[in-house]
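Engineer: Fold the stuff below for me.
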Amino acid sequence: MPGANARALEKAASIPADALILDLEDAVAPDAKADARERVAAAAASGAYGHREVTIRVNGPGTAWHADDLRAAAAAGPDAVVVPKVESAATVREVERALEAAGAPNHTAVWAMLETPRAMLDARAVAAAGERLSVLVMGTNDLAKELHAEHVPGRAPLLTGLSLALLAARESGKVILDGVFNDVKDLAGFEAECVQGRQLGFDGKTLIHPAQVAPCNEVFAPSEAQIERSRRIIEAFDEATREGRGVVTVDGRMIENLHVEDARRILALAEAVAGR
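Structural biologist: Got it, this is the predicted structure:
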């Protein structure tokens, strides 16, 4: 949500998203940065957004606004600070030190945006850096620009970078969010990209328009069929364990511990969605 737009910040309280990024970076013109910073800090501290995680995207390291943004965000105490253009573990540590020096509460996490070839190649080190870092966010627009790549269905030019970041996130136990889809009128294309992101392993997707929220929620939430199958897998495995059987099948397929772990993950996600 653009931080300079008071109406957008107000509307955000009614959008059925899991998290909000109140933006001080790309969505705010240079001469509006200071006013937007004050408005966003007040909004993040207001408690007006209910169950939604509230984050503030600051301007990137090396910009004239970065340090002031971090201080304001620390004082506001959002759920997280989203940092663009993160390319190294050192940047994560510098951001964490700045937040701590400014008195950021312990609950304020860091979300690191990976947007460049260097970020993809160093994603493992970035993902393992810092105690506040909890989420990796793909900056696919900037990555495509840096690669001189085209935006095409299926995102073939970006798949190597996306995969490297996913590997880093899963190794380090971090949440990872897919990048944005630019054409807000192409809901079919958007949904197809959501499906691709889910299939690749992303935990969710960053969005740029309220119309994208409902289809995204539907794609990334477990389906009724997945929920029912997960329950049957757990029940069959538990029954086999009680009976001392070493072989378990569900729908004609062999079931192992890894399938049970994934079934438990799906049910936990379904319960979290239902709770929202």
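Engineer: From here on, just use CA atoms for contacts and neighbour counts.
Structural biologist: OK.
Engineer: All the strands of the stretch 1-150 of the chain, residue numbers only.
Structural biologist: Assigned by DSSP state E, counting those that start in this stretch, the stretch 1-150 of the chain shows strands spanning 19-23, 53-57, 80-83, 109-114, 133-138.
Engineer: Out of those strands, which is closest to residue 248?
Structural biologist: strand 133-138 (35.9 Å; C-alpha to C-alpha).
Engineer: Second input sequence below; structure requested for side-by-side comparison:
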Amino acid sequence: MLQKSLTTPSDVIIYDLEDSVPPSEADKTRARNNLANFLYDTTSRPSPERIAVRLNAVNTPFFQKDISQALKVPSIRTFVLPKVNSLDDLNSVSHEILSHCNFSGTKPIDSIRLVASIESARAILNLKDIAGWRSKHGSLLGGQLSGLLFAAEDYCADTSVIRTSSRRELLYTRSQIAITAKAFGLEAIDMVCVNYKDLDYLREECIDGRQLGFTGKQAIHPTQVDTIQSTFVPSAREILRAAKILHQMKKAHSSQKGAIGLAVEDGPTEMIDAPMIKQAENIIRVAQAAGLAIPEQTD
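Structural biologist: Alright, predicted model coming up:
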């Protein structure tokens, strides 16, 4: 399975030490050692920017050994923390990281990224505090999280919510996670689509997630990656519209105008002003980061 991970084109590969490994010390130890040996092999491992490790939760007997061994591997820089319910969980994680780094000096503190997995009703109630967490240890991790991730199946198990294909029952929770992440400048990673063979449904769920404000989505199977990556970037039509807005507003501002009317293909003329400029700038920024072509605009 570790070797198969090298063939996926996903932006990040999450190596799981939690649910995919049986809950025995022998199995957890074997998984840690296998992963460490695999990632020490510089000839085959993914680049550090694509590596993340999902640890066992802080209240399990496996957490301390998970994080201690992972911190010894230089290429592991991102940790996905399951079952984050409160600030106490994050403070426990930061304490373990700082203690290990101070003792061993194996990894620069500022190279570590933490992603909190939101999996329970309690986590939703504490979401603002979790997203706004600052380490008690000052400079650790820049003092905050880098992202929120929604674990829908665990959340449904905790809350007795019944997941359906409409996703209606998760709308409030997903919206809360995406909005809170944006409020604190964090990445917002949407839930897994469990219907991994139905790519049409996956695309629908991706569009839904992007419309809610999520910046990415978890994949549970390699066949999902292409659909997710192609959906979580602006379409050619969105990019063209954004490029037109920025070009026309630049002309308007040079003429001391604060708003313009923009003719939209197959639609009415839209009134464009400052908020829509910001939206257009965001679209162009994401398109450029994804290496997509930006059509040049001329008078």
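Engineer: okay, the strands of the stretch 1-150 of structure 1 in CSV with distance to residue 89 of structure 1 and mean neighbour count next?
Structural biologist: What follows is the strands of the stretch 1-150 of structure 1, written out as CSV (distance: least, C-alpha to C-alpha, whole Å; neighbours: other C-alpha atoms under 10 Å):
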stretch, distance to residue 89 of structure 1, mean neighbour count
strand 19-23, 22, 23
strand 53-57, 18, 25
strand 80-83, 12, 26
strand 109-114, 10, 26
strand 133-138, 10, 24
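Engineer: Go through those and name the closest to residue 273 of structure 1.
Structural biologist: Within these, the stretch nearest residue 273 of structure 1 is strand 19-23; the backing value is 12.8 Å (C-alpha to C-alpha).
Engineer: how close does that closest one sit to structure 2?
Structural biologist: When structure 2 is superposed, strand 19-23 of structure 1 averages 0.6 Å from its matched positions, counting by mean C-alpha distance after the TM-score superposition for structure 1.
Engineer: Over which residues of structure 2 does that strand lie when aligned?
Structural biologist: Structural correspondence for strand 19-23 of structure 1: residues 12-16 of structure 2, per TM-score structural alignment.
Engineer: what's the matching stretch in contact with?
Structural biologist: Residues lying outside stretch 12-16 of structure 2 but in contact with it, judged by C-alpha atoms under 8 Å, 6 or more residues apart in numbering, are 5, 35, 49-55, 80.
Engineer: re the thing from before, adding distance to residue 126 of structure 1, write the strands of the stretch 1-150 of structure 1 out as CSV.
Structural biologist: What follows is the strands of the stretch 1-150 of structure 1, written out as CSV (distance: least, C-alpha to C-alpha, whole Å):
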stretch, distance to residue 126 of structure 1
strand 19-23, 21
strand 53-57, 18
strand 80-83, 12
strand 109-114, 8
strand 133-138, 9
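Engineer: of all those, which lies closest to residue 194 of structure 1?
Structural biologist: Evaluated with C-alpha to C-alpha, those place strand 133-138 nearest to residue 194 of structure 1, the distance being 13.4 Å.
Engineer: Find me the equivalent region of the closest one in structure 2.
Structural biologist: On the basis of TM-score structural alignment, strand 133-138 of structure 1 is assigned to residues 145-150 in structure 2.
Engineer: Over to stretch 197-205 of structure 1?
Structural biologist: Following TM-score structural alignment, the partner segment of stretch 197-205 of structure 1 in structure 2 covers residues 209-217.
Engineer: Now do the contacts for the spatially most central residue of structure 1.
Structural biologist: Note on structure 1: the residue nearest the mean C-alpha position is residue 177, at 3.2 Å, using C-alpha atoms, centre = their mean. Residues touching residue 177 of structure 1, when contacts are defined by C-alpha under 8 Å, 6+ apart, comprise 135-138, 202-206.
Engineer: Structure 2: which residue goes with that one?
Structural biologist: Under the alignment (TM-score structural alignment), residue 177 of structure 1 pairs with residue 189 in structure 2.
Engineer: quick one: its match from residue 247 of structure 2, how far?
Structural biologist: Using C-alpha to C-alpha, to the nearest Å, one gets 32 Å for the distance from residue 189 of structure 2 to residue 247 of structure 2.
Engineer: and what of residue 158 of structure 2?
Structural biologist: Residue 158 of structure 2 is 49 Å from residue 247 of structure 2, where distance means C-alpha to C-alpha.
Engineer: is it true that residue 68 of structure 2 touches residue 99?
Structural biologist: No: at 9.6 Å, residue 68 of structure 2 and residue 99 do not qualify as touching, with contact defined as C-alpha atoms under 8 Å.
Engineer: okay, the two: which has more neighbours?
Structural biologist: residue 68 (16 against 13; other C-alpha atoms under 10 Å).
Engineer: which residue sits closest to the more buried one in space, ignoring its chain neighbours?
Structural biologist: The shortest distance from residue 68 of structure 2 to any residue other than its chain neighbours is 6.7 Å, reached at residue 100 (C-alpha to C-alpha, 6 or more residues apart in numbering).
Engineer: Do a quick rundown of the helices in structure 1.
Structural biologist: Shown for structure 1, the helices assigned by DSSP state H span residues 6-11, 33-45, 66-76, 89-101, 117-121, 123-127, 140-147, 159-172, 187-200, 213-220, 224-243, 257-275.
Engineer: counting contacts, what elements does the fourth one pack onto?
Structural biologist: The reference is to helix 89-101 of structure 1. Counting contacts by 3 or more C-alpha pairs under 8 Å, 6 or more residues apart in numbering; DSSP states H and E, helix 89-101 of structure 1 packs against helix 66-76, helix 123-127.
Engineer: can you check the third one too?
Structural biologist: Where contact means 3+ C-alpha pairs under 8 Å, 6+ apart, helix 66-76 of structure 1 is packed against helix 33-45, helix 89-101.
Engineer: how about a cut-off of 10 Å?
Structural biologist: Identification of packing neighbours for helix 66-76 of structure 1 by 3 or more C-alpha pairs under 10 Å, 6 or more residues apart in numbering; DSSP states H and E yields helix 33-45, strand 53-57, strand 80-83, helix 89-101.
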